[in-house]
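> Sharing a sequence plus its predicted fold:
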Amino acid sequence: MNRSTNSLLLTSILVATSIAMLHRTSISAAEPPVNLLIIQTDEHNFRTLGCYRDTLPKEQAFVWGPKAIVETPAIDSIAKRGAICTSFYATSPVCTPSRASFFTGHYPQDTNSWQNDRPMRSDIKTFAAMLTDAGYKTGYAGKWHLDGPGKPQWAPERQFGFADNRFMFNRGHWKKFELTDDGPRVGGRSKSGSPNYDLAGADKKTFSTDWLTDRAIDFVRQHAQQPFCFHLSLPDPHGPNTVRPPYDTMYQDLPIHPPMTFDRAAENPKWADASGRNAIKTFQTQQMALYFGMVRCIDDNVARLLATLDELDLTDHTMVVFTSDHGDLCYEHGRLNKGNPYEGSAKIPMIIAAPKIIPAGTVVDEALGTVDFLPTVMTLMGKPAGQGVQGRDASKLLTGKSVDDWHDITFLRSAGPAAGWIAAVSDRYKLVVSVADTPWLFDLQDDPDELINQLAASPHHPAAKEFAQAILQYAEQFKDPHAENPKIRSQLLELAKH
């Protein structure tokens, strides 16, 4: 081949390559923005989800017995299409502070919402506000719990970026809703006419989970041709443990047993004293059967939402997130509910499907917290996270990119103005320093039941030093007053020396 022919061939290749690149660019530019659909439950134990049981050894996956499980195919399908985060934590494991961190990317002490019922700062920006600025249609249905003590308080005046918040209520775990000429209202009523938590004959059109999901489906249909962000906040499986038929009897014949740690409550650290709040002496099978029923009802409604995305050809253009605000111990360590750093209380589901962004079947083991959600999701959606955000951007972990400088520690804190405890957690270790006890270090790999204080046998465990130093650095950077408590600070300083 002579030089002239070679040059002509090279020119042809370059032209063809340029055309192909222009074609790819035009396709990319023509693709619609990524929608965001978030499904958030309340007080949800991660072990009730099949996709999380699949990540656990048998003894941890089936703590209530080998047959005491809920099938969750719809939620599991989100994990199969995207990523599951196996060590995701509520930055403070009660409703208000955890939600405040989730929506803003700021630590609870910086949001003014460091305990339940405290209103979030008005000047702080949520991911919904950022997406509204980017031209998204935004909406919200369900529990909010960031506008103070109002209960139920429909459609709070401070919208925080959720333009359509007609079906947002501030507080409560109501079981029945209805639409009236004056707007939505709680269907369960006392003799005096006040709203209450009664089922009140709720059915598949009025039960809270179904009714709120209908509102989400209505929003998605209305805005199918526009970029949208919708947040569905379900008040279940938080107590009271009641659910409509047929879910109320669906699991009543399961052989449900107390978890192994239920009878070991006397060994709890003092910050989880089995005689304290949310402690319980008697295991109630029926309560767990109803809890399972609430979870199954949630999964069936997730299936309806996913089917709607499929029907409208939105699945490939919608990021779907399934998560919760905090966990529920469900009798582990002789306790119900939340509020402490045990796994059942603080570890929560975080599942994200994002076609063309997150590879299917991704598993992220690094420790993350609700404070990390905003910077992560905004980056995944190709949007800036804004100034002053305190959480970490974990998008590279979710998309399979290399991360050389990732520090595998997230920080948790007790709710309230007075210091209770503060913790640092990685995929393997958890250090808890409190005003009520000596420091506890758990090895989540060798002691997943969290029964053994590693510091009892090894007072100078290397992880304790690393984690104590990390807490001190975090507290200084993000002004956490819990770490300034004299007892907590002296313990941290002592551990950090060795």
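Perfect, thanks for sending it.
> okay, CA-based contacts and neighbour counts for the rest of this
OK.
> what ranges do the strands span in the stretch 351-498 of the chain?
In the stretch 351-498 of the chain, the strands defined using DSSP state E, counting those that start in this stretch lie at 362-364, 368-369, 410-413, 421-425, 429-434, 440-443.
> could I get those strands as JSON lines with distance to Ala303?
JSON lines is the format used below for the strands of the stretch 351-498 of the chain (distance: least, CA to CA, whole Å):
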{"stretch": "strand 362-364", "distance to Ala303": "21"}
{"stretch": "strand 368-369", "distance to Ala303": "26"}
{"stretch": "strand 410-413", "distance to Ala303": "32"}
{"stretch": "strand 421-425", "distance to Ala303": "33"}
{"stretch": "strand 429-434", "distance to Ala303": "35"}
{"stretch": "strand 440-443", "distance to Ala303": "37"}
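> Would you reformat these as JSON lines and include mean neighbour count?
JSON lines is the format used below for those (neighbours: other CA atoms under 10 Å):
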{"stretch": "strand 362-364", "mean neighbour count": "20"}
{"stretch": "strand 368-369", "mean neighbour count": "28"}
{"stretch": "strand 410-413", "mean neighbour count": "28"}
{"stretch": "strand 421-425", "mean neighbour count": "25"}
{"stretch": "strand 429-434", "mean neighbour count": "26"}
{"stretch": "strand 440-443", "mean neighbour count": "22"}
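> and of those, who's closest to Asp404?
Among these, the nearest to Asp404 by CA to CA is strand 362-364 (15.1 Å).
> Please identify which of the strands of the stretch 351-498 of the chain is closest to Phe167.
Proximity to Phe167 (CA to CA) singles out strand 368-369 among the strands of the stretch 351-498 of the chain, at 27.2 Å.
> I'd like to know which elements the closest one is packed against.
strand 88-89, strand 410-413 (3 or more CA pairs under 8 Å, 6 or more residues apart in numbering; DSSP states H and E).
> Mind putting the ones you listed into CSV with distance to Leu472?
Below are the helices and strands packed on strand 368-369 laid out as CSV (distance: least, CA to CA, whole Å):
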stretch, distance to Leu472
strand 88-89, 19
strand 410-413, 11
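> next up, a second structure to put side by side with the first:
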Amino acid sequence: MPGILHHLSAFLIAACFLTAKVLCEDTSTPPNVIIIMTDEQNLRTIGAYRDLMSNEQAFQWGQNVFVDTPNIDRLANEGVIFDNFYAVTPLCTPSRASFMTGLYPKQTGAWKNHGTLKKNKHSFAEDLMDTHDTVYLGKWHLNGVTKDSTDFNNNPNRKFGFKNTSFQYNRGHWKYFSQEKWKVTAYDWSQRGMFANNEEQNYATDFLFDKAISFMKNKKDKGKNFAVMLSIADPHAPNEVRAPYNEMYNHISFQLPSTGKKAMRLNPALPDWGQVDTFSPETAESNISDWENDTVLQKGMQNVFGMIKLIDDNVGKMLQFFDDENLADDTIVIFTSDHGDMMGEHGRLNKGVPYKASAQVPMIMRWPNKIDSGKIIKTAYSSVDFAPSLLGMMSVEAKNINSSGIDGSSEIMRSGQISFNEEQIRFLTDSKMKRWAAAITGQYKLVLSKDGPWLFDMIKDPDEMINYYEDPKYTQLASTLKNALIDTIDKFNFPLKQRSYLADTPECWDSKNEISGWDNNLCSDLNDIQNRPACQWDFVSSQCPRVCGECCHDSSGEFWLFKAMRTCAEIQEEERFCQHSAAQLFCPESCGLC
């Protein structure tokens, strides 16, 4: 019998080495966790992400225009970096609500900015609070429109699993905090003179990092596990930062990214959801010059770099704390952001569109000896997948959250340097504008809107400028993504469901590019009676068949109208549909426009 037990024990030990590490971890002592979330951060402002890009992609603002982030990079080098992690909605409130709950925006109730997370929804903290002391510090943005400089810890019935919310506030991008006993007060940039001698102590980023470190030190000394959510409001505007970070990047001049220049020239054309009203071929060069010579904009972007450098320095301070306190091996450290920032890409600032600069976010996780160092995950994930993945990593049963996302913990914990499941499809949605919805994989992105489908191949075209939807090589892929996206729009009540959108390209479709051979003119210019005679030129009518009256055929395929998919055959039987522009565009013959 002893011999049998010996062989059985050896077999079990060997099995642990041959299977995924997560299956054999000793979970009797759960790990600590800290999640650092910044607000509105472009991936290119992190060195570890630039390292994953081509030189052209990494340095969109110029070859020597970058901010060093050695401490965030250290997390990536010692852990896993996600190369295709997206904000489910690239907007503060809906992104945060989905991140906390694992639900799509309409499920949370907080699908618009400044919306309120439904009280009956649950965050991942509720499944951690039995084993961890949970704390939330910083911007919350899930309690509605409230914005008050003394709005700290004022919602005892809306803690969502966070036992300590003493340093949590709802919204606002306050630049300084002060504390008197347990009363915390926030201040904006105009009040900075109050802290001239104590900026490092009172500047918001420093203040919150220090409070988080103090909390973790206290719990460590008491032998308690901690779960910390640290939400930093920088580098979101206002684009101001304390000294000396406010002058660190004054020597830098930001070029307008190449995609911004192309966008302003409308060459190639942009989807409707990517348009900016001021874009015109006639004014493109002056617009580009104005952008690059705008001193206010340049200083603002220099300060964005300064804010990020300050964040990175505080990450370094926190990592040193973990090393000094022997907590590194027992603590999962996560760095992410609620959404991106266009920073001039595609001619835009801020967020709200499905381009990578707006919707893709950093996601870096370190857990020494549990997650392989230097691992890259290229599989697509989104905000709804975070909560189930975190609980899965920690071997915590999800008793409270009922996630609509994917538990990616097995991929995170599995050994290997590169992990890529191209078949995994995730979904993104616009907010109250209801302009678009998107399906993404590690390589492809399909966006549906009233403008017709746009399919991007993000390896062939990392600038996201070329629409491959009509390319025969992509037919099967496009169909798979489209069907999955339409089902998800319907199942999770994406806002686009309330509008009309085109699931296929209309038969009669005018080019949106500048008309080749007729400089600075677009097909839409032919609606002007003075330009109409140009339709007699074949090179014009071939590019603008619809507006020139050369094409008037019903389209094959489908479009969404009045909460259902429609075809032109149905339009013939329901005249009321033809009152809508989508039906007129897709089915001009059936609508009697020929």
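Looks like it arrived, so ask away. In this text the structure is predicted, and so the values were computed from the model without any measurement.
> what's the TM-score here?
Comparison of the two superposed chains (TM-score structural alignment, normalised by the length of structure 1) gives a TM-score of 0.88, and 478 aligned residues with a CA RMSD of 3.1 Å.
> quick check: longest helix of structure 2.
helix 295-324 (DSSP state H).
> Would you mind giving the residues in structure 1 matched to the helix or strand following it?
Downstream of helix 295-324 of structure 2, the next assigned helix or strand under DSSP states H and E is strand 331-337. Strand 331-337 of structure 2 corresponds to residues 318-324 in structure 1, going by TM-score structural alignment.
> thinking again about what came up before, among the helices and strands packed on strand 368-369 of structure 1, which comes closest to Pro255 of structure 1?
strand 88-89 (29.4 Å).
> Can you check which part of structure 2 that closest one sits on?
So strand 88-89 of structure 1 is aligned with residues 85-86, judged by TM-score structural alignment.
> how far apart are the matching stretch and its match in structure 1?
For stretch 85-86 of structure 2, the mean deviation from structure 1 after alignment is 0.4 Å (mean CA distance after the TM-score superposition for structure 1).
> Show me what that stretch is in contact with.
339, 359-363, 380-383, 428 (CA atoms under 8 Å, 6 or more residues apart in numbering).
> How about stretch 97-110 of structure 2?
Residues outside stretch 97-110 of structure 2 that contact it (CA under 8 Å, 6+ apart): 88-89, 93-95, 111, 115-118, 121-124, 142, 383-388, 401-405, 492-495.
> how about that stretch, aligned to which bit of structure 1?
Counting by TM-score structural alignment, stretch 97-110 of structure 2 corresponds to 100-113 in structure 1.
> Quick one: distance of that stretch to the chain centre.
14 Å (CA atoms, centre = their mean, to the nearest Å).
> end-to-end on it?
6 Å (CA to CA, to the nearest Å).
> same thing with stretch 106-122 of structure 2?
14 Å.
> May I see the buried residues of that stretch?
Buried positions in stretch 106-122 of structure 2, judged by neighbour count with 16 or more other CA atoms under 10 Å: 106-117, 121-122.
> Select from the contacts of stretch 85-86 of structure 2 the one having the most neighbours.
Among these, the one with the most neighbours (other CA atoms under 10 Å) is His339, at 32 neighbours.
> So that one versus Asn218 of structure 2, what's the distance?
32 Å.
> rewinding a little: I'd like the list of the contacts of stretch 97-110 of structure 2 that fall within helices, please.
Using DSSP H, 93-95, 386-388 are the members of the contacts of stretch 97-110 of structure 2 that sit in helices.
> out of these, which is most surrounded?
Busiest of those [other CA under 10 Å] is Pro94, holding 33 neighbours.
> Surely that residue touches Lys118?
No - the criterion here is CA atoms under 8 Å, and Pro94 of structure 2 misses it with Lys118 at 11.9 Å.
> mind checking the SS state of Leu329 of structure 1?
coil (DSSP: H, G, I helix; E, B strand; the rest coil).
> residues contacting it?
Contact analysis of Leu329 of structure 1 by CA under 8 Å, 6+ apart lists 45, 335-338, 343-345.
> burial of the nearest residue to it once chain neighbours are set aside, as a residue count?
Closest residue in space to Leu329 of structure 1, ignoring its immediate chain neighbours: Gly344 at 4.5 Å, by CA to CA, 6 or more residues apart in numbering. As a burial measure, Gly344 of structure 1 scores 26 neighbours (other CA under 10 Å).
> which element is the alignment partner in structure 2 of Gly344 of structure 1 on?
Here Gly344 of structure 1 is matched to Ala357 in structure 2, going by TM-score structural alignment. Element membership for Ala357 of structure 2, per DSSP H and E: helix 356-359.
> ok, average deviation of that helix from structure 1?
Looks like 0.4 Å for helix 356-359 of structure 2 (mean CA distance after the TM-score superposition for structure 1).
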